[in-house]
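Participant: Any chance you could fold what I've pasted below:
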Amino acid sequence: MTETEAPFSSSKLREQLMRNVFETETHFALGGPVAELIEERTRTVDRVVIAAFEHTFTGIHDVALVATGGFGRRELLPQSDIDVLLIVPEPMRPEVNRALEALLSQFWNLGLQASHIVRSHRACLEEAERDLTSATALFEARYLTGDRDAFERLIVALEHPDLWPAPRFMQAKLDEQRERHARFNDTAFNLEPNIKEGPGGLRDLHALQWVIKRAFGTEAIESWADLRLCTQEELQALLKARDVLWQVRFGLHRLLKRREERLLFDHQRELAAQFGFQDANPKLAVERFMQGFYRASAAVQRLSRRVWERVQARVLPSQADQRELEHGFFVREGRLDHVEPQSLAANLDRLIQCLRLLAQANEKLRPAAALAGPMSSLCQQLSAEQIASLRTSLPNLLREPGEVMNVVEALADIGLLGRLVPAFDQVSGRMQYDMFHAYTVDQHTLFVMHNLARFNRESTQKTYPLAYEVRKRIRKPELLLLAGLFHDIAKGKGGDHSELGEVEARQFGAQAGLSQTDTDLISWLVREHLTMSVTAQKQDIGDPQVVHRFASVVRDWERLDYLYLLTVADISGTNPKLWNGWKERLLGDLYQTTRYALRRGLEHPVHESERIRDVQRMALELLAQSGIQANAAEALWAEYPAESFLRFSPTQIAWQTAAVLKHAGRAEPLTAVRSPTEHGTTEVFVYSADRDGVFATITAVLDRLQLSVLEARIVSSKLGHVLDTFQVLDAEHKPLIDPERIEDLGARLSDELGKPELSLTPARRAWTRQQKHFQLALKLDFSDDEAAGRTEMGLVCSDRPGLLAQIAQVFRAVGLAVHDARIATFGERVEDIFLLSTLDGKPLSLEQRDALSRTLAHELNPFARNRR
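Facilitator: Next comes the predicted model:
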């Protein structure tokens, strides 16, 4: 007797399933081909499901058992659902109902994660007409056992041209895919990608399989080259990438023993170890593992787009007119094509013509799939001499007046950018394992270049007003784009990527035939690309000495313009949440003050007294507009320390002054809130008697209201008052808009600060899952300013809810005064700087530093266990 003819035994069938799981997982661990393991898993489940059906439906011959979904595609992974359809007669007889209940009971006993649908022939067709998802499931249905005639009648009916004709079905699937991609921000490079549903995921391939089967009658990916929907090279690359995704998904199911499609941070490290990756300085094992995944996902996204285009050309032929260009090229629906696309596979001159037309276009344009394939083939055949010749053409292409990102994206798509700049190929798919960088290095680089290319468009003027104006002065935009290309190109090589990137940029400049002056500018921009951001976010840019030091690095207006644009593009291209009005203000202020310093000349630095006079003069002009007399303001300012006029802008000084004068004669603390400010923040000002716990209480109130602090300016007056200003945003990284919330913030601060004892502590809030995963050891650095009687403390640690309020409690507990706080958060990494003193105005002694370090370690490090 064969296995299927043997007496039915659910225990033996269950044993078969368990043995299959053990064997496939063992073979997987030993490196067995994942495609074969998936095929074997499907065959085993087929046998078991068929046996269970034939046992429970004995004597019933008019019911068909059909596999759908991944089961129908023969794509079963360890935790995949077993989707089955039972085609039943109408009406349902009692014995069919009893058999169905018995079958479902057997599925349960066998441990199968089965999902079943029971429908008649008529109901199947009605549901297929009504619902795209149901139609899709039926189109990939696979006969298992039972009434074959019922199954074949259904397939014949489903193939009727009036039921989801191929053009309509394709358009519906394209729309469905666009919506799905939009849920993942249209990028395959999310930090926690979805293997199945995300862009470049397996569902992209499924969508193509469904459409191609509907249009051409075959679902096998292996047939696509024969159908002339892709080249043999593209097919092999696509199958290789699919197998990588299958392998990762198989490993994830094996690891978790449940169905999960998201590659969460929690699982990435474990999978990296499972696949045998090890840390190899400077790359972490998890970064190497994820680089392979991202490269596969990018290949699926890139190649499936080409297949879609070829299918569309045959199923939904374009009715749009084509615009003729030179040398046989033409444009249709945003794609550049050629009358003989295959001629590009062996014609370098035609390739260069194609790239030049892309760069000169005044519209978004990319090579048609018919061109992209031959272009990719040619790229792999080019000799070293030809690559060297093309390398000299790149600056010229980037100099063209059109949409130059057309050519950059095309070069990346066909693999030529990695040959022109080998270091770019090395960072392809490289993800930095943190919460700060939202994209892989190569994708981030393209985003930065895209930002640089669009700063001269009026459409960017609202979001980037200063960058729009600065961009008009750039004489050689190609140098700016090349700096964007090289700024992060040495990531992952170990050492300082800015310095290593400078070496790469100099080498490229020599190879591309750039002048020494141009090469020097690009190389300098790469080396200093973080300098402006770090200066603006981590130093007091109201201090003329800080500005003078930065101006000494920049040295001239031209380099300042280039560096400002690169800095803005870099921040905006790192993470969509990073750029806001506050960042714009910091960088804009540093740009303007540096420009002024350069105009005066570095040999004539701005002195503090000059800065103070200018701020007071402008503040008095603003106060006069509100009817406030100069003598009243100046009398109040006699109480202010000089540093107030260095730390605050004229607008802030005028606002604070007006509030304090209006509050005169009252004993209770003054709290004033303005929102939104010109910088896109909510600004909080506190004027009260200087006593122990003010800073800690303010930060605790802000924490309890779930407001994040961007900057804290702490000033003590000569008459014993604090003049504290905080720039804050809400949990959505936006300023407060609701008048009730603004009023409540002021009232809560006034209430707490007005109490005889300041005892409010921060709320205890749970960490996010990502914050728990990325944990850094606490790091402290101290330096003294003896003349000012201050100690500067740099703090690096993991971000967490309420961190600043917690630190403020520590400062209070060890008896320290806070004079300034500069807050900088980079994903999970906090890099804050505090200006501290003892309560009697002296720098911290070594003993006090040690006490502070121990207390901070005790309070903060319990949250930073299991560090990297």
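Participant: use CA for all of it now, contacts and neighbours both
Facilitator: OK.
Participant: All the strands of the stretch 251-400 of the chain, residue numbers only.
Facilitator: Taking DSSP state E, counting those that start in this stretch as the criterion, the stretch 251-400 of the chain contains strands spanning 323-324, 329-332, 335-338, 366-367.
Participant: same check, this time on the stretch 551-700 of the chain
Facilitator: When secondary structure is read from DSSP E, counting those that start in this stretch, the stretch 551-700 of the chain shows strands at 670-674, 682-689.
Participant: Pull the distance from the first one to the chain's centre.
Facilitator: So that's strand 670-674. 36 Å (C-alpha atoms, centre = their mean, to the nearest Å).
Participant: ok so, going back, let's have the strands of the stretch 251-400 of the chain in CSV, adding distance to residue 446.
Facilitator: Conversion of the strands of the stretch 251-400 of the chain to CSV gives the following (distance: least, C-alpha to C-alpha, whole Å):
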stretch, distance to residue 446
strand 323-324, 28
strand 329-332, 24
strand 335-338, 20
strand 366-367, 15
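Participant: Make a markdown table out of these and add mean neighbour count and distance to residue 715.
Facilitator: As requested, the strands of the stretch 251-400 of the chain are exported to a markdown table (neighbours: other C-alpha atoms under 10 Å; distance: least, C-alpha to C-alpha, whole Å):
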| stretch | mean neighbour count | distance to residue 715 |
| --- | --- | --- |
| strand 323-324 | 12 | 66 |
| strand 329-332 | 17 | 63 |
| strand 335-338 | 21 | 60 |
| strand 366-367 | 24 | 56 |
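Participant: Does residue 96 belong to a helix, a strand or coil?
Facilitator: Counting by DSSP: H, G, I helix; E, B strand; the rest coil, the backbone at residue 96 sits in helix.
Participant: that older thread, just so I know, which of the strands of the stretch 551-700 of the chain lies nearest residue 842?
Facilitator: The closest of these to residue 842 is strand 682-689. By C-alpha to C-alpha, the value is 20.3 Å.
Participant: Next, the structure of the following sequence, for comparison with the previous one:
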Amino acid sequence: MTRPYVRMRKVKNHLDIVDGKALRAEIAALKEEFSPADVREPLLKRLKVAYQAGFEEIKRRCEAGEGGITLVRAQTYLTDEIIRALYDVTSEYIYHQPNPTSAEKLCLVAVGGYGRGEMAPYSDIDLLFLLPYKQTPWGEQVVEYMLYMMWDMGLKVGHATRTVGECIRLAQGDLSIKTSLLEARYLWGDKSLFDEFVARYDKEIIEGQEPEFVEEKLAERDTRHLKMGDSRYVVEPNLKDGKGGLRDLQTLYWISKFIYKVQSASELVGKGVFSREEYRQFRKAEKFLYTVRCHLHYIMGRPEERITFDVQKTLARRLGYMDRPGSSGVERFMKHYFLNAKNVGDLTRIFCSYLEAQHKRKTRLKIPSFGLRRKSVDGFPIDGSRLSVKGVRTFTENSVEMIRIFYVAQKYHLDVHPRALRLIRQNLKLIDRDVRNDPEANELFMEILTFREGPGFILRLMNEAGVFGRFVPDFGRVVAQMQYDMYHVYTVDEHTIRAIELLSEVERGELAEDHPLANEIVHKVLSRRVLYVAVLLHDIAKGRKGDHSVLGAEVAKKLCPRFGMSPAETETVAWLVRWHLLMSGIAFKRDLNDPKTIIDFANAVQSPERLRLLLVLTVVDIRAVGPKIWNGWKGQLLRDLYYRAEEYLLGGQIEKSNLFRVEKRINALRQVLSDWSDEKFEAFKERFYDSFWMALDETNHERIARIMEKADARDDRLTIDIRSDEFQEITELIIYAQDHPGLFARITGAIALSGATIQDAKILTTKDGMAVDTFWIQEADGSAFKDPHKQEKLKKTIKETLMGKILPRKVLQKRQEEKKSKRTAVFTVEPVVLIDNKASNTYTVIEVNGLDRVGYLYDLSRTLVDLKLSIGSAHIATYGERAVTVFFVRDLFGHKVTHEQKLAQIEKALMAVLTGQEDPDNAAKKQQPSVREAS
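Facilitator: As a prediction, this is how the structure comes out:
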């Protein structure tokens, strides 16, 4: 069977784009006026005008709401007409051959996306100049002239000049060339050459090679997915090469064309591959993706395939997505994108299974050992190592079977046959209130959720089939729900399933090295079901109007009894959902050496069991946010908080007396410094205020003592010590220097100049006027700041900054301007300053929320110094574009700040920094903030 030619479909109102006949008539007039040697400039000008006019018309249609498929065909049509006109004048006038030989032939062939007739506005023109058996001077001249003309027109041409034999030979050894030539479309010139090429391609490339081509294309697809993150639910997706993108649809088309000789996806319905409804989904996804792609190209003015944050809002607005309560227009647009990507995944699964069934393609799953001996399991037939159904009435006769089939598949490590998945999708409405309240259905769901060998695969399969969202409608509301920020990498449903997968991995001991505490205590948890359901529901209310933690707790109270959980289990799940952000908030933003921090946290948790559950939930939640969010420093902070709270909850005494704590730590350090004389140790002890002993642990005390010993022996008034901890992925920087106002701010400026980020800081002074400042720093990617060259540069920068040779403010202002990007500029973070006099017994706690930028901490700390405040510690957490910084401060007399006027002044000044106002007073007038005391 010879495959038919690819033909361009007629473009609506094509003469408004370009009138080919009129263009040729104008070119003919130029031929009358100019000689072949002189016609180039006027010809180039005319072709440019014609192409640009057509381009602008297609762009106008796009902005007027024309669909993507129509737009890419129109772009192809415009390109066809220009190239055909150019070829005619080149071959018939510029290099006219009155009596051409058999070797003086040339055929223009459109290949790749251009051959398929799907050109985006700024796509390359994939053009094949097809020659007879050898190249001639005439052919070289025509090709060269055409290429230079197209380049001068500003067109991007991906070209090849080959004979038919060369095409066949190269296609045999290169999958990309083989695929590109599969889409070859006759464009213009000698048609007999194209006929010869098609015949040889069908015979020498396609015949007998179908299985190999299928395997190669699907392997290529898998490699591409891995490169792109292997998830269709990343919040900055690549609509061409990403999972669920255009390339996946094109892969289906390529395989179909190779095997079935089809020229459009619609023919797959007749082949039995897709149902009419599935083909409708194919067309819907294709239209949506091409529409988005065309708009994206026009917005960027170049070929761009990533839907980055800086264009998402513009795309949403152009495509008509409006804000709704609880969901912005951009989030609604991206949800629509992800739902289309999900449909593409469904179609791919159906198509691949059909290939396996009809063409004996190898299954991509491991066949279980019993698969060859048993024809069914638990009432479901096995078809090619996949679980299937007995007939079309399987689910109509008993709707609970739509849950049980996934339970059985999970139990026996089987995939579900796409024939069954197709039947499930067709009957999703059967999962109604009766099924949701059915005890058996809920018991089966709980077994799936808590499967000890890992529930991720089946939960994701249930989600893609639509069963998950139908059975748990609240989960259905967050399917494909994105969060428009730079912190969350995945959609809410994907994040939730990843968190459940991580929980299972922790439970199985696979993450013991990264999470030693969670690995230890997960087996002490009294109810696995509580933990798994809490992870499932912790973000269930995102995208709604209000606090998702509060709303999620209400959802948990409704769902847990339905899942068969007891009142006590329900209460615990609801509490975990309500407070699932509590532990990370305390660990990353509060001083863990302050007894009140631990007591307040422990009183909120109330029981060791809740503490264990909350720790594990917090770990998997943070880690499931994205691949670079978790680090060892966060793990250490959570462990410190856990151990101290556990001690208190189990009856231990967190010292209420500062004097008792000081004595305890002094005695611990004395034992470590056994090589010091009593006189030497007593002199060291007397140099510090009680705050030194309370703020740091014994390890820090010893390190500082050794640093000061060496520095004093050399009479060195500035000592900088840097040490990295690989496990915690943190670098500890200790600076021992002469104290003076603004020292902390200058150091933070120097650290910012060196490219490091500060995670925590303790600022302490001695009685004899020296400062001991400790900083915990990291690279921008969350790893330890351990490069020796960078560390030496950091030391040098700190010294020069403290000597006044470097002024951080000026340098950082310049860098802030240089590092502004369109990608981050689209984000706005509502500036917030919270002043809390109840979180600590000895400090006023100031929490500042704002848009992260270079030198952010420096600007804030400099402002606090100008306000005559003493900073005891600073804790910094970043969540994508949002930075949360917490300062523990006192006034110049060492007391909390309680005066209302002073508190208002502090907030006013910090708000001025957040809003970018040079004059704090002017900023205050605009903002008119009021002091908010946190409860």
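Participant: if we can go back for a sec, closest to residue 41 of structure 1 out of the strands of the stretch 551-700 of structure 1?
Facilitator: Counting by C-alpha to C-alpha, residue 41 of structure 1 lies closest to strand 682-689 out of the strands of the stretch 551-700 of structure 1; the figure is 58.2 Å.
Participant: pretty sure residue 310 of structure 1 contacts residue 229?
Facilitator: Yes. Taking C-alpha atoms under 8 Å as the contact criterion, residue 310 of structure 1 and residue 229 are neighbours in contact, 5.7 Å apart.
Participant: ok, back up a step: which of the strands of the stretch 551-700 of structure 1 sits most buried?
Facilitator: The highest mean neighbour count among the strands of the stretch 551-700 of structure 1 belongs to strand 682-689 (a mean of 23), with neighbours defined as mean count of other C-alpha atoms under 10 Å.
Participant: Map residue 798 of structure 1 across to structure 2 for me.
Facilitator: Under the alignment by TM-score structural alignment, residue 798 of structure 1 pairs with residue 851 in structure 2.
Participant: Let me have the strands of the stretch 551-700 of structure 1 in CSV, adding distance to residue 445 of structure 1 as columns.
Facilitator: Formatted as CSV, the entries for the strands of the stretch 551-700 of structure 1 read as follows, by distance: least, C-alpha to C-alpha, whole Å:
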stretch, distance to residue 445 of structure 1
strand 670-674, 38
strand 682-689, 32
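Participant: Can you say which of these is nearest to residue 198 of structure 1?
Facilitator: Within these, the stretch nearest residue 198 of structure 1 is strand 682-689; the backing value is 36.2 Å (C-alpha to C-alpha).
Participant: mean deviation of the closest one from structure 2?
Facilitator: After superposition onto structure 2, the mean distance of strand 682-689 of structure 1 to its aligned counterpart is 1.6 Å, using mean C-alpha distance after the TM-score superposition for structure 1.
Participant: ok so, going back, looking at the strands of the stretch 251-400 of structure 1, which is nearest to residue 43 of structure 1?
Facilitator: In this view, the strands of the stretch 251-400 of structure 1 are compared for proximity to residue 43 of structure 1 by C-alpha to C-alpha, and strand 366-367 is the closest at 42.1 Å.
Participant: Give me the contacts around that closest one.
Facilitator: Taking contacts as C-alpha atoms under 8 Å, 6 or more residues apart in numbering, the residues outside strand 366-367 of structure 1 that touch it are 334, 335, 336, 337, 358, 406, 407, 409, 410.
Participant: from the residues you listed, which is closest to residue 238 of structure 1?
Facilitator: Here the nearest of the contacts of strand 366-367 of structure 1 to residue 238 of structure 1, counting by C-alpha to C-alpha, is residue 410; it sits at 18.7 Å.
Participant: What is the aligned counterpart of the closest one in structure 2?
Facilitator: Applying TM-score structural alignment, one finds that residue 410 of structure 1 aligns to residue 461 in structure 2.
Participant: Please report the number of neighbouring residues for its match.
Facilitator: The tally of other residues near residue 461 of structure 2 (other C-alpha atoms under 10 Å) stands at 17.
Participant: Then residue 356 of structure 1?
Facilitator: Around residue 356 of structure 1 there are 21 other residues, counting by other C-alpha under 10 Å.
Participant: Report the contact partners of it.
Facilitator: Listed by C-alpha under 8 Å, 6+ apart, the contact set of residue 356 of structure 1 reads 397, 407.
Participant: Map it onto structure 2.
Facilitator: Aligned against structure 2 by TM-score structural alignment, residue 356 of structure 1 finds its counterpart in residue 407.
Participant: Okay, that match and residue 416 of structure 2: tell me how far apart.
Facilitator: Remark: distance between residue 407 of structure 2 and residue 416 of structure 2 (C-alpha to C-alpha, to the nearest Å) = 10 Å.
Participant: How about the secondary structure of the most centrally placed residue in structure 1?
Facilitator: Taking C-alpha atoms, centre = their mean as the criterion, residue 438 is the residue nearest the geometric centre of structure 1, at 2.6 Å. The three-state label for residue 438 of structure 1, taken from three-state DSSP, comes out as coil.
Participant: Test my guess that residue 441 of structure 2 contacts residue 435.
Facilitator: Yes. Proximity of residue 441 of structure 2 to residue 435 meets the contact threshold set by C-alpha under 8 Å, at 6.7 Å.
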